[in-house]
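Chemist: I would like the atomic coordinates for the input below:
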Amino acid sequence: MANHILCYTKLLFVSLTVCLLNACAFAPGMKYEANVPSENGRPTITPTVVEITPSLVTQIQAESAASSADTYEQLIGKPVPYRVGPGDVLSIIVWDHPELVIPNLTYVSGDVQNSTGLQGLTPRAGLTSPTAPGFTVSEDGYIQFPYVGHFKVAGESLIEIQSRLASALNEYVHRPQITVGMAAYRSKRIFVEGQVAQPGAQPLTSIPMSILEAIAGASGITPGVGDESKVQLVRAGRVYNLNLPELISQGVDLAHLYLADHDIVRVQPQAYNQVFVAGEVMKQTAVPLHDGRLTLNEAIAAANGINQNLANASAIYVIRATADPVRPEVFHLDGSSPVSLSLAEHFNLRPKDLVYVDSPGLVRWSRVITLLVPSTQGLYFGRAAGAGL
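Modeler: Got it, this is the predicted structure:
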């Protein structure tokens, strides 16, 4: 009987060995494979694997800098004179003729919310005096001025309005001396939204507003929540993505990035900009970018490093999504070489990148053994119990 059990055990061992050899392909856990068969009979997906080298790092950094510069160049410009629009309130003084200023035409500019109907409108220059006599520009761009009557002002600068109004008054006033100013700015505004302390609308005035001033007018980006590297400027239906720290590091003066009427400045949350670290690391985790920057070294360090017992240090991959969902970009780093590993400190990751550390074949074999050994032990002891041993 003992010989029978021994023979059975040997046969069982041989059978399981064959099964284990076939099971290596189905070892538990993730693993990177260059050739991934697709579903529904589609061709095999073979993403191109690019080695991370010093020349590649230099190329990527140069392309990133050029892209930021191109975006900025499209937005930079000289400030233009303020053009009066519907809703603006003009202050018009005809010297030595106080009767031409009607006292009851006053505009209360101290109550910003009530005067504009906009929640969160931030007071700026021209909105500080409690009351100011003025002439409100109608929806069709006209004001009603004594003697002159219906007078068009929309679309013109203050200097142009002053010159034309003086000419129109010549018929009624001898050599009129006129001063035209702004009592309140109501026709043009920008909007700041997203992760700022006080989102809302802000008026544009005769003093050009830069993107930094707009963010400051919203009491700044919310610390620990907003991402300075992910600021969007929406203008005329087009979205510009701005990395403010990167532009500043390149010597760009953001004080000259002026905003235009109806521009939207949107600060995105840091949670939208994460990198995922998986595979044979000590802690699989999502790592946020800091001011739009995170290196491969920093991502691995945030996962408490690679697992020295299980990881294949020569198989570190960065998988990056592209416009084609079935053909991602794949970058490979041989981390077993100290020289190659130093490149990880200069390889910048992008939001939604996946850093994956693969495992060697022996680790997969060990995992299969771990799953199947309890089953073989159960079969053996069950057979032995049935034999009365």
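Chemist: CA atoms for contacts and neighbours, from now on please.
Modeler: Fine.
Chemist: ok, Ile5 - contacts?
Modeler: Arg383, Ala384 (C-alpha atoms under 8 Å, 6 or more residues apart in numbering).
Chemist: one more time with 6 Å
Modeler: By C-alpha atoms under 6 Å, 6 or more residues apart in numbering, no residues touch Ile5.
Chemist: Check which helix or strand it maps to.
Modeler: According to DSSP states H and E, Ile5 maps onto helix 2-23.
Chemist: For that helix, buried residues please.
Modeler: Thr9, Leu16, Leu20, Ala23 (16 or more other C-alpha atoms under 10 Å).
Chemist: With stretch 146-166 instead?
Modeler: Phe151, Lys152, Val153, Ala154, Glu156, Ser157, Leu158, Ile161, Gln162, Leu165, Ala166.
Chemist: now stretch 210-220
Modeler: Quick answer for stretch 210-220 (16+ other C-alpha under 10 Å): Ser210, Ile211, Leu212, Glu213, Ala214, Ile215, Gly217, Ala218, Gly220.
Chemist: Likewise for stretch 284-304?
Modeler: In stretch 284-304, counting by 16+ other C-alpha under 10 Å, buried: 284-289, 291-303.
Chemist: hey, where'd the strands end up in the stretch 201-350 of the chain?
Modeler: Chain-ordered strands for the stretch 201-350 of the chain, with DSSP state E, counting those that start in this stretch as the definition, fall at 226-235, 238-242, 264-269, 274-279, 285-288, 316-320, 329-333.
Chemist: Here is the second sequence; please produce its structure so I can put it next to the first one:
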Amino acid sequence: MDFSKKLIFSAVASLLLAGCTVVPGSHLSLPDNKQQEDNDAFSVSEQVNVYPLTPSVIRQSKRPEASARTNPALDAELNGYEYYIGPGDILNITIWDHPELTIPAGSYRSSSESGNWVHADGTIFYPYIGTVLVGGKTVTQVRDEISRRLAAFIESPQVDVNVAAFRSQKAYVTGEVNTPGQQPITNVPLTLLDAINRAGGLAKDADWRNVTLTRQGGEQPISLYALMQRGDLTQNRLLRPGDIIHVPRNDAQKVFVMGEVNAPQLLKIDRAGMTLTEALSSVGGINELEADATGVFVIRNVHKAQSGVVQTTTVQTNQVMADIYQLNIQDAAALVLGTEFELEPYDVVYVTAAPIARWNRVIRQLLPTITGFNQLTEGAVRVRDW
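Modeler: The predicted structure follows:
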């Protein structure tokens, strides 16, 4: 064996002895994968749950699908709805057959300009009867109060009361809607869906699955997807004064597609959701020359995963870092399973490299060294012959 062959043999042997650590690029290897961190050794295999993607696993991991439902509780609230007067409202009070007690609006004054302003203490002033507490009352209660007190001065007074301007109570729509801002609470019931529509509807980057309704310091999760796409009316709410509807951006609705695919990239989950097959299709599919078709993985951080994901493991949940789902697409028909597997925000879709691809990477790194050895040896032979 000449000198160059000995050098090449030594280099290859040393690489083989060193093992997989010299293989360039990343690779997901599930068994016997260990790390050392902060001098505390632990086995990654004990920190993750691994599930082969089978029909049964997909059924267990699937979130309950929203469906069309009625909302009897909301219907009852709407049927019994009444507006309660508050400070800042303007009342229009009419005493029939007694124009001297009814402030005329005139040709150039609206009812809101000529009406009775409700003061900060919830009262108004009215001729003959003086101060009347109207705050927190309905127009029917105010009408009865004024009629009762005017009866001491007018025989059988005919009183009509209505709200000329609703200014005391508001709900707010913030976030990714076309015209965020306040929505007045009036004598016409205002629902969450009404408020969204009045705000111009959802903006392009809205996350309509994770809308929140803040009421008296507490938050209620709302799915506009279930309400608007699936007809689940239980997601609708009757709004009350001070309610805040917030529609977040879909910045958190992202998944990462990495490894042996044709165009690794970050993908945004759209309003209809995203399946594993859709994610692979969006990046051009797997690299048919480099990918291991048995090694299509979905890595899901259990702390970020949404509720409803399967947790069938003997390891305590607080010790688990991630759930890993493995799809074998050696038979392309298995991609049908991928169409049923819904991705969650911050999922990592990783396609591992085939063993031959990893070996080829080693050889590609060796070629410059081998070429250099050959040139060095040939130069030495020429010098000797000379």
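Chemist: before we move on, back to that, just give me how far the helix holding Ile5 of the first structure sits from the chain centre.
Modeler: The chain centroid and the centroid of helix 2-23 of the first structure are separated by 58 Å under C-alpha atoms, centre = their mean, to the nearest Å.
Chemist: For the spatially most central residue of the first structure, give its distance to Ser219 of the first structure.
Modeler: In the first structure, the centroid-proximal residue (C-alpha atoms, centre = their mean) is Lys230; its distance is 2.8 Å. Look at Lys230 of the first structure and Ser219 of the first structure: by C-alpha to C-alpha, to the nearest Å, they are 17 Å apart.
Chemist: do Glu329 of the first structure as well
Modeler: To Ser219 of the first structure, Glu329 of the first structure is 40 Å away according to C-alpha to C-alpha.
Chemist: Ile306 of the first structure too?
Modeler: Taking C-alpha to C-alpha, one finds Ile306 of the first structure at 41 Å from Ser219 of the first structure.
Chemist: now swap in Val252 of the first structure and tell me
Modeler: According to C-alpha to C-alpha, Val252 of the first structure and Ser219 of the first structure sit 23 Å apart.
Chemist: can you tell me which residue in the first structure aligns to Ala13 of the second structure?
Modeler: Under the alignment (TM-score structural alignment), Ala13 of the second structure pairs with Val18 in the first structure.
Chemist: circling back to that earlier point, C-terminal to the helix holding Ile5 of the first structure, what's the next element?
Modeler: Counting by DSSP H and E, the next helix or strand C-terminal to helix 2-23 of the first structure is strand 49-51.
Chemist: Next secondary structure after that following strand?
Modeler: Taking DSSP H and E as the definition, the helix or strand right after strand 49-51 of the first structure is helix 54-75.
Chemist: Show residues contacting that next one.
Modeler: With contacts defined as C-alpha under 6 Å, 6+ apart, helix 54-75 of the first structure is touched by Phe347.
Chemist: Could I get the buried residue list for that helix?
Modeler: Using 16+ other C-alpha under 10 Å as the test for burial, helix 54-75 of the first structure gives Ser68, Tyr72.
Chemist: Let me see the contact set for Phe276 of the first structure.
Modeler: Contacts of Phe276 of the first structure (C-alpha under 6 Å, 6+ apart): Ala286, Leu354.
Chemist: separation between it and Met282 of the first structure?
Modeler: Distance, Phe276 of the first structure to Met282 of the first structure, using C-alpha to C-alpha: 13 Å.
Chemist: Tally up the residues packed near the aligned partner of Leu333 of the first structure in the second structure, please.
Modeler: Correspondence of Leu333 of the first structure to the second structure, assessed by TM-score structural alignment: Leu327. The number of residues packed near Leu327 of the second structure is 22, by other C-alpha atoms under 10 Å.
Chemist: and of the buried residues of stretch 210-220 of the first structure, the nearest to Asn170 of the first structure?
Modeler: Nearest to Asn170 of the first structure among those: Ser210, at 40.0 Å, using C-alpha to C-alpha.
Chemist: mean offset of stretch 355-372 of the second structure relative to the first structure (after superposition)
Modeler: Compared with the first structure after the fit, stretch 355-372 of the second structure shows a mean deviation of 1.8 Å (mean C-alpha distance after the TM-score superposition for the first structure).
Chemist: I'd like the buried residues of stretch 146-166 of the first structure as JSON lines, with distance to Ile92 of the first structure and secondary structure appended.
Modeler: Shown next, in JSON lines, are those (distance: C-alpha to C-alpha, whole Å; DSSP: H, G, I helix; E, B strand; the rest coil):
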{"residue": "Phe151", "distance to Ile92 of the first structure": "13", "secondary structure": "strand"}
{"residue": "Lys152", "distance to Ile92 of the first structure": "14", "secondary structure": "strand"}
{"residue": "Val153", "distance to Ile92 of the first structure": "12", "secondary structure": "coil"}
{"residue": "Ala154", "distance to Ile92 of the first structure": "15", "secondary structure": "coil"}
{"residue": "Glu156", "distance to Ile92 of the first structure": "15", "secondary structure": "coil"}
{"residue": "Ser157", "distance to Ile92 of the first structure": "14", "secondary structure": "coil"}
{"residue": "Leu158", "distance to Ile92 of the first structure": "10", "secondary structure": "helix"}
{"residue": "Ile161", "distance to Ile92 of the first structure": "10", "secondary structure": "helix"}
{"residue": "Gln162", "distance to Ile92 of the first structure": "9", "secondary structure": "helix"}
{"residue": "Leu165", "distance to Ile92 of the first structure": "10", "secondary structure": "helix"}
{"residue": "Ala166", "distance to Ile92 of the first structure": "11", "secondary structure": "helix"}
